[in-house]
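Peer 1: no sequence on this one, just coordinates:
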């Protein structure tokens, strides 16, 4: 009997007990991880709303703002892999709270920016502080969920992004209306009020999270055993021959064709994600120049709401069909079409529909994307491998915002910049399409 067939028998025989344990783990962890990511992403995108008034106060051109956004991600990129390598050493219970507290403090400090140069320095500090959070959580999920249950946990975690945009857009618009309160400008209040929760939750996370299931006092010995057996099944289908012999074997995993193609795909996804989080408020303002901050926030929340409604259904369909590749590629093609609509159609309604397609396509693709890397990386290679894919993908954050900003300054419109974004997304979709299917992907749950 093959390893995969044995896996299917074990899942069938122990499914009721296993599902009960997974359900308990989900209730304990998933909602909390979503809250952490909500606060993380809120701190990441708040600069896009701060720009509505901050750019004028600090004398920023569109290119300068794009550079401030990009330099955050350059710093994040530099510290991403080291951070994920350190998390297994220190343990998630220490490392994740460390990330949250330091990024919260750095985000709050951004209210002291007085011009372009000080803003650049502060954004570098925020990027260094926050580095490793997302790949760290994605690695953490592999400690608690076997491959047969991991897609939905990952999708729910990623869903925090559109939820943040949806809720954060309105919250940020309201906070900007606090301009002048206690002598602070609206954008200063934004960095203050949206940075403090990260510090508080960092302290909470230290007491709430456990490094791994063996240290979880809220699981019984039998539950830990069931969970360990379920996760051990991953080792039967994970690629082991490449990394068990030597460091050279592990390196060969990192530079295998599927992993490199996934990295390239993620570049396209990230360009779309960062454009969505960095420029949508200013795109909306360009269409509705007389709208107040609250209205801009509400309009900016509509595409994110659509993404929140679609993502669970798309993830469920991917699980039910046991198909991943096209569930990533097709939404990316939809997102590219949406960016072209925003770039070149004149009607405000058409631009809004385009933004909806951008959000739905980008976030739906990302929700499935992170189920792919563990299929091509052995358990030992995952901490560095996942961080490497994320780091290479973050190159998109370095080229996306500044390119869109420069083209906006050069042409006077968003058309050329958003066409560039659409091209990046299409290239990423093509990369995942040509990626060979993995022969030992997890069996579909019965």
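Peer 2: Thanks, I have the structure now. Given the structure is predicted, the values throughout are model-derived calculations rather than measurements. Residues are numbered from 1 along each chain as shown.
Peer 1: please count neighbours and contacts with C-alpha atoms only from this point.
Peer 2: Fine.
Peer 1: now the helices for the stretch 251-400 of the chain?
Peer 2: With DSSP state H, counting those that start in this stretch, the ranges of helices along the stretch 251-400 of the chain come out as 257-287, 293-321, 325-344, 348-369, 373-376, 382-393, 395-411.
Peer 1: and residue 140, how many neighbours does it have?
Peer 2: By the criterion of other Cα atoms under 10 Å, residue 140 has 20 neighbours.
Peer 1: for residue 206, see how far away it is.
Peer 2: Going from residue 140 to residue 206 by Cα to Cα, to the nearest Å gives 14 Å.
Peer 1: next one: residue 427
Peer 2: Going from residue 427 to residue 206 by Cα to Cα gives 41 Å.
Peer 1: who has more neighbours, the two?
Peer 2: Neighbours were counted for residue 427 and for residue 206 using other Cα under 10 Å; residue 427 has more, 19 against 16.
Peer 1: surely that one and residue 265 touch.
Peer 2: Yes. Assessed by Cα atoms under 8 Å, residue 427 is found in contact with residue 265 at 7.4 Å.
Peer 1: just to revisit the earlier point, could I get the helices of the stretch 251-400 of the chain as a markdown table with mean neighbour count?
Peer 2: Conversion of the helices of the stretch 251-400 of the chain to a markdown table gives the following (neighbours: other Cα atoms under 10 Å):
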| stretch | mean neighbour count |
| --- | --- |
| helix 257-287 | 23 |
| helix 293-321 | 19 |
| helix 325-344 | 24 |
| helix 348-369 | 24 |
| helix 373-376 | 22 |
| helix 382-393 | 24 |
| helix 395-411 | 22 |
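Peer 1: out of these, which is closest to residue 170?
Peer 2: helix 293-321 (4.6 Å; Cα to Cα).
Peer 1: ok, residue 67 - contacts?
Peer 2: If you count contacts by Cα atoms under 8 Å, 6 or more residues apart in numbering, residue 67 has them with 120, 401-402.
Peer 1: second one coming, line it up with the first:
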């Protein structure tokens, strides 16, 4: 028996699989993580540019934050078409297109001089960036089986807090460059955060294989093993719609999209307003604000490394999601109720961990009932609809700040958002159980195992290792 045969035909080969997926992780996730760092820096740059650009354009907090709404409206409208284009044209070419266009538009934002220029730039940026995050989530479903997928998504999302740790101090320093070479600090922010996206475009085309079949660094046997694992899982998802857009009418997709709203509402609301909250401590330079604002994301890194791995072993993902939302609500409450700056930062750290660490677990739910182009459409719809919260979260906080003159009102709004998401886990649990049982009754292929208990989904095939490496 040759080495290729051993890899592809042995049904339970944990040691071989561990080595295989370690190779996949080391080849894919550093590049994808780098792209996500650039994306998140690009998302958070507006929070620092706001400190001076808002006054320069003569806009209120609410009017300025409307730019985020324009961004996310365009982003939401084009998420599904973008993900279907990625499925059609390949991840390498489509993600490279996304990187190039969003980098150029971010740099062009340095030229805005009127409010309508600003709104147009944000709308175009949302259109350009649409499909990046859900595209990567869908892309990872084509490489990792369910038992390893949540940890892989967690590692990918680890780039989010890394971007804040690196980007926030950098953008704080850039915001202090008033008058250098005749440019304002906010202009330096947009120029310097757009350039990396453009420069990484050729790296994507060169290093990112569109699928396992096209990965030159995998042996034939390794490609067959990945195909075997994923094909076995897809056979348990049931019959998929011929038209992938029909997945958008699946009640589970609609419910997850509505449920996901709470995460962008909370996390983008927090990240957008975090520099302003810290500025309220008083007497801090832009550089100091950037350094302090990186603190919560050190905690998020630990949460993303630990929580998805633990959740993957337990078989009850919604319990973990509910726990993280409760932690977020507690963190925001501590921030509101505390006077000392260090206690406020402690609360913000808890809230950040809760808001971020639950997301990889949630994304692990979709491939359990959708696959192929239907999964691409479903993931795009969930992320697109949910990310409308990324615009309305900062907008809601801005309106409350304008009304009350205090960021505490905005934090109370985030407490309510977290509690609403926590309540939503109970309805989502009921729906997923009902649909799972309905699928079992209509499909003679068994989808549950004796140890599935009352979990939301039948657990994936047991593997000795639940992480991606």
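Peer 2: Arrived safely. On a predicted model such as this, the values are computed, not experimentally measured, just so you know.
Peer 1: where does the TM-score land?
Peer 2: Scored against TM-score structural alignment, normalised by the length of structure 1, the superposed chains reach a TM-score of 0.92; 431 aligned residues with a Cα RMSD of 1.8 Å.
Peer 1: surely residue 45 of structure 1 and residue 278 touch.
Peer 2: Yes. With contact defined as Cα under 8 Å, residue 45 of structure 1 reaches residue 278; the gap is 6.3 Å.
Peer 1: for residue 54 of structure 1, which non-adjacent residue is closest in space?
Peer 2: Nearest non-adjacent residue to residue 54 of structure 1, counting by Cα to Cα, 6 or more residues apart in numbering: residue 187, 6.0 Å away.
Peer 1: corresponding residue for that neighbour in structure 2?
Peer 2: By TM-score structural alignment, residue 187 of structure 1 lines up with residue 186 in structure 2.
Peer 1: hmm, residue 173 and its match touching each other?
Peer 2: No. Using Cα under 8 Å, residue 186 of structure 2 makes no contact with residue 173, being 10.6 Å away.
Peer 1: who's more crowded, those two?
Peer 2: Between residue 186 of structure 2 and residue 173, counted using other Cα under 10 Å, the more crowded position is residue 186 (26 against 20).
Peer 1: can you tell me how far the more buried one is from residue 59 of structure 2?
Peer 2: Residue 186 of structure 2 is 15 Å from residue 59 of structure 2, by Cα to Cα.
Peer 1: ok, residue 239 of structure 2 next?
Peer 2: Residue 239 of structure 2 is 52 Å from residue 59 of structure 2, by Cα to Cα.
Peer 1: next: residue 360 of structure 2.
Peer 2: Residue 360 of structure 2 is 36 Å from residue 59 of structure 2, by Cα to Cα.
Peer 1: can you get me a residue count around the aligned partner of residue 49 of structure 1 in structure 2?
Peer 2: In structure 2, the residue paired with residue 49 of structure 1 is residue 48, using TM-score structural alignment. Using other Cα under 10 Å, residue 48 of structure 2 has 25 other residues around it.
Peer 1: do the one 10 residues further on as well
Peer 2: As a burial measure, residue 58 of structure 2 scores 12 neighbours (other Cα under 10 Å).
Peer 1: what's the mean deviation for the host helix or strand of residue 89 of structure 1 versus structure 2?
Peer 2: Using DSSP states H and E, residue 89 of structure 1 maps to helix 62-90. When structure 2 is superposed, helix 62-90 of structure 1 averages 1.1 Å from its matched positions, counting by mean Cα distance after the TM-score superposition for structure 1.
Peer 1: next helix or strand past that helix?
Peer 2: Per DSSP H and E, the first helix or strand lying C-terminal to helix 62-90 of structure 1 is helix 92-109.
Peer 1: list the contacts for residue 40 of structure 2?
Peer 2: Listed by Cα under 8 Å, 6+ apart, the contact set of residue 40 of structure 2 reads 160, 163-164.
Peer 1: one more pass at 7 Å, please.
Peer 2: By Cα atoms under 7 Å, 6 or more residues apart in numbering, residue 40 of structure 2 lies in contact with 160, 163.
Peer 1: same check, this time on residue 133 of structure 1
Peer 2: Counting by Cα under 7 Å, 6+ apart, residue 133 of structure 1 touches 96, 99.
Peer 1: how near is it to residue 401 of structure 1?
Peer 2: Separation of residue 133 of structure 1 from residue 401 of structure 1 (Cα to Cα) stands at 21 Å.
Peer 1: just residue 305 of structure 1 next, same as before
Peer 2: Between residue 305 of structure 1 and residue 401 of structure 1 the computed distance is 23 Å (Cα to Cα).
Peer 1: and for residue 6 of structure 1?
Peer 2: Here residue 6 of structure 1 is placed at a distance of 48 Å from residue 401 of structure 1 (Cα to Cα).
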